[in-house]
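[1] model this:
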Amino acid sequence: MDQELSYGSDDLEEPLTPVLRGAELVEAPDLICHTVRIVNVVFAGDPATGDWVLVDAGLPNSAGMIVEAAERRFGTGRPPRGIVLTHGHFDHIGAIVDLIGYWGVPVLAHESELPYLTGQRAYDSPVSSVEGGLVAKMSAWFPNELVRLSGRVEALPRDGTIPMLPDWRWVHTPGHTPGHISLFRERDRSLIAGDAFTTVRQDSVYKVITQKQEISGPPHYFTPDWASARESVKKLEELKPARAITGHGMPIAGEELAESLRRLVCDFDKLAVPSCGKYVN
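    Modelled structure (predicted):
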């Protein structure tokens, strides 16, 4: 393997398998939410032209599933123009080295996220003692060693544009990580939220497995900056999205999305912030 491309040595297979594993949910003619075990990746692009971009890179050992789904939708020999990362946690970059090796495409992320993607800095450790269910308690065993994409990942333009997705712009939504971004398309108000907010309580085994829809903030055990997370949700609510694909949980749209986001903004401390934990105060 290229010395500049490597995973952390603590890579593992996520043990939880929700009922929607492998589901493909069409949110617009050119927007697909594809579930890879407990996390969503997004295919943004037109199957007729084969011009598309992958948003996020799934869990460790999921490259084969992502490639198979992509080739089923866009055809073989049609790699994406690139990969855009909402952030660099293990469940969003787990297959990135394999996908770069297979497709040879560029990777873009926020400049504040680059140190965590090039082996310079490590994320704050997950907090297994945080308020929440069994997933939170298991988080101490989640991968947190450095991924190294030196020379293969670039910073997104500072003006909010995404070169390979001209109809979209990125929005800085920190809190869950320093360089977390969401993606927004004005013409149909489509939102790819990453983990700025979720539509499932990611700390609960039961809710993860059943994918019981429940709007919430970012995962309790992996969010070190709740003040910034609160402001990020407010920023996204002000965009008035018509539909949203989140990193975890089923997509949400229409009045259900609007009302859920309003409620999350108004009651963020109650609905999103854990009552205890290392990063709460």
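
[2] all contacts plus neighbour counts: C-alpha atoms, from now on.
    Noted.

[3] give me every residue that touches residue 93.
    56-60, 85, 87 (CA atoms under 8 Å, 6 or more residues apart in numbering).

[4] Out of those residues, the closest to residue 217 would be?
    Residue 217 has its nearest neighbour among these in residue 87, at 15.4 Å by CA to CA.

[5] Validate this expectation: that closest one resides in a strand.
    No. Read with DSSP: H, G, I helix; E, B strand; the rest coil, residue 87 is coil and lies in no strand.

[6] Contacts only, for the nearest residue to it once chain neighbours are set aside.
    Counting by CA to CA, 6 or more residues apart in numbering, residue 87 lies nearest to residue 180, which is 4.9 Å off, once chain neighbours are set aside. Residue 180 makes contact with 86-87, 110, 113, 172-174, 194, 196 under the criterion CA under 8 Å, 6+ apart.

[7] export those residues to TSV and tack on secondary structure, distance to residue 154 and neighbour count?
    Formatted as TSV, the contacts of residue 180 follow (DSSP: H, G, I helix; E, B strand; the rest coil; distance: CA to CA, whole Å; neighbours: other CA atoms under 10 Å):
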residue	secondary structure	distance to residue 154	neighbour count
86	coil	13	31
87	coil	13	27
110	coil	8	24
113	coil	10	23
172	strand	16	19
173	coil	18	28
174	coil	18	26
194	strand	19	29
196	coil	22	30
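
[8] Between those, which sits nearest residue 226?
    Within the contacts of residue 180, the smallest distance to residue 226 is 9.3 Å, found for residue 174 (CA to CA).

[9] So for the closest one, what's the nearest residue that isn't a sequence neighbour?
    Computed as CA to CA, 6+ apart, the closest residue to residue 174 that is not its neighbour in sequence is residue 180, at 4.9 Å.

[10] Would you check how far apart the one you found and residue 170 are?
    10 Å (CA to CA, to the nearest Å).

[11] Quick check, residue 252 in contact with residue 243.
    Yes. Using CA atoms under 8 Å, residue 252 is in contact with residue 243, at 5.8 Å.

[12] For the comparison step, fold the sequence that follows:
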Amino acid sequence: MTSIGSGMGVSVLPDVYCYTDQIVNLVVVGTPYEFVLIDTGMPKSAEQIKDMIKERFGENAVPKAIILTHGHFDHVGSIVSILEDWEIPVYAHDDELPYLTGKKDYPPGDPNVDHGLVAKMSPMFPNHGIDISKHVHPLPSDGTVPHMNGWKWIHTPGHTPGHISLFREQDRTLIAGDAFVTVKQESLYKVITQTKEISGPPRYYTTDWDAAYESVKKLEALKPKVAVTGHGIPISGEELSKDLQYLVVHFDEIAKPESGRFVN
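    From the prediction side, this is the model:
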């Protein structure tokens, strides 16, 4: 699966760059002197990601760290290959570490949550954990983010137990991961065309819908002015405000599936 935006990036802000790898977004935050990589895209994309960073920051540019919103295959797909060349730390939430140290696998995708083709294909997606024990560390308990001055991490579980989002209060910038997205991720047509549409976390991988709802409420309460999501196009201003409010009010209708392994 590859969207029309694959291989393209957009400067959301001067120091926030969103890059699309096939169907998922990763984010580079910072300046050439100090920057971090948030998530590592799809499997077999390591060289493509490194080329993107070279183009943005120069031939010898290396991030200070990798921050993971969570450990699903489309967000850590290239991390093992990247870490073979870059001896840098990786940070994730405590509750996500079992999936990043080879101790646990995620549940397989649930095809019964939606009629969309991506949902039906989801049991074939990789669900195994990875082992990057030598590199991964828990995020600081005080909410700060290493090498991201002014940002804080926010625990936004539901999609996974240790899912996090990142927020900078100074300009109210949100990196939401998959806590909510701006494309209906279950639909192959909408994924390929990147049709803009506020949506909850990808249904086929979400395991706790009560927690997912509370996470969306938590993010809406921050009143972000711009948001980069794990899937879909960045969103900002009044459109973001209205769409997030609508998602909170109509979460059961928009986000939560009527049936599925983790519903009710």
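
[13] What TM-score do the two superposed chains give?
    Superposed pair, TM-score by TM-score structural alignment, normalised by the length of the second structure: 0.99. Supporting alignment: 264 aligned residues with a CA RMSD of 0.7 Å.

[14] hmm, back to that, filter the contacts of residue 93 of the first structure to the buried ones?
    Among these, those classed as buried by 16 or more other CA atoms under 10 Å are 56-60, 85, 87.

[15] longest strand anywhere in the first structure?
    Ranked by residue count under DSSP state E, the longest strand found in the first structure is strand 39-46.

[16] Quick one: distance of the next helix or strand after that strand to the chain centre.
    With elements assigned by DSSP states H and E, the helix or strand that comes after strand 39-46 of the first structure is strand 51-55. Between the centre of strand 51-55 of the first structure and the centre of its chain there are 14 Å (CA atoms, centre = their mean, to the nearest Å).

[17] Which part of the second structure matches strand 51-55 of the first structure?
    Mapped onto the second structure using TM-score structural alignment, strand 51-55 of the first structure covers residues 34-38.

[18] mean shift of that stretch relative to the first structure?
    For stretch 34-38 of the second structure, the mean deviation from the first structure after alignment is 0.5 Å (mean CA distance after the TM-score superposition for the first structure).

[19] May I see the buried residues of that stretch?
    By neighbour count on 16+ other CA under 10 Å, the buried set for stretch 34-38 of the second structure is 35-38.

[20] Repeat that for stretch 76-90 of the second structure.
    76-80, 82-83, 89-90.

[21] so where is stretch 155-164 of the first structure in the second structure?
    Mapping stretch 155-164 of the first structure onto the second structure (TM-score structural alignment) gives residues 138-147.

[22] first to last residue in the matching stretch, what's the distance?
    Stretch 138-147 of the second structure stretches 14 Å from its first residue to its last (CA to CA).

[23] What of stretch 269-281 of the first structure?
    12 Å.

[24] next one: stretch 156-171 of the second structure
    In stretch 156-171 of the second structure, first residue to last residue: 20 Å (CA to CA).

[25] which residues in the first structure does it align to?
    Using TM-score structural alignment, stretch 156-171 of the second structure pairs with 173-188 in the first structure.

[26] middle-most residue in the first structure, spatially?
    Closest to where the C-alpha atoms of the first structure average out (CA atoms, centre = their mean) is residue 194, at 3.6 Å.

[27] what residue of the first structure takes the place of residue 118 of the second structure?
    Using TM-score structural alignment, residue 118 of the second structure lines up with residue 135 in the first structure.

[28] An error on my part: the question was meant for residue 202 of the second structure.
    Checking TM-score structural alignment: residue 202 of the second structure goes with residue 219.

[29] how about that match, what does it touch?
    Contacts for residue 219 of the first structure (CA under 8 Å, 6+ apart) come out as 176, 195, 198, 201-203.

[30] Reformat those residues as JSON lines; add secondary structure and neighbour count.
    Output for the contacts of residue 219 of the first structure, formatted as JSON lines (DSSP: H, G, I helix; E, B strand; the rest coil; neighbours: other CA atoms under 10 Å):
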{"residue": "176", "secondary structure": "coil", "neighbour count": "27"}
{"residue": "195", "secondary structure": "coil", "neighbour count": "30"}
{"residue": "198", "secondary structure": "strand", "neighbour count": "26"}
{"residue": "201", "secondary structure": "coil", "neighbour count": "26"}
{"residue": "202", "secondary structure": "coil", "neighbour count": "28"}
{"residue": "203", "secondary structure": "coil", "neighbour count": "23"}
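
[31] Show me which of these is closest to residue 260 of the first structure.
    For the contacts of residue 219 of the first structure, the nearest to residue 260 of the first structure is residue 198 (10.9 Å; CA to CA).

[32] Surely that closest one touches residue 251?
    No. The pair residue 198 of the first structure / residue 251 is not scored as a contact, 9.2 Å apart, by CA under 8 Å.

[33] All the helices of the first structure, residue numbers only.
    63-74, 90-93, 96-103, 114-117, 134-138, 205-210, 226-238, 254-266, 268-271 (DSSP state H).

[34] Could you tell me the angle between the first one and helix 96-103?
    Between the axis of helix 63-74 of the first structure and that of helix 96-103 there is an angle of 50 degrees, by axes from the mean of the first three to the mean of the last three CA atoms, to 10 degrees.

[35] what residues does helix 63-74 of the first structure touch?
    Helix 63-74 of the first structure has contacts (CA under 8 Å, 6+ apart) with 36, 43, 46-48, 50, 57-58, 77-78, 95-96, 98-99.

[36] mean per-residue distance, that helix to the second structure?
    Averaged out, helix 63-74 of the first structure is 0.5 Å away (mean CA distance after the TM-score superposition for the first structure).

[37] Test my guess that residue 88 of the second structure contacts residue 135.
    Yes. Counting by CA under 8 Å, residue 88 of the second structure sits close enough to residue 135 to count as a contact (7.1 Å).

[38] mind listing what the residue nearest to the residue nearest to the centre of the first structure when sequence neighbours are not counted touches?
    Nearest residue to residue 194 of the first structure, sequence neighbours excluded (CA to CA, 6+ apart): residue 247, at 4.5 Å. By CA under 8 Å, 6+ apart, the contact set of residue 247 of the first structure is 39-41, 193-195, 198.

[39] I'd like to know how many residues surround residue 134 of the second structure.
    Per other CA atoms under 10 Å, the neighbour tally for residue 134 of the second structure reads 11.

[40] One more: residue 139 of the first structure?
    19.

[41] try residue 127 of the first structure
    20.

[42] Could you report the distance from the spatially closest residue to it that is not a sequence neighbour to residue 140 of the first structure?
    Excluding the flanking residues, the one nearest residue 127 of the first structure by CA to CA, 6+ apart is residue 221, at 4.8 Å. Residue 221 of the first structure sits 9 Å away from residue 140 of the first structure, going by CA to CA.
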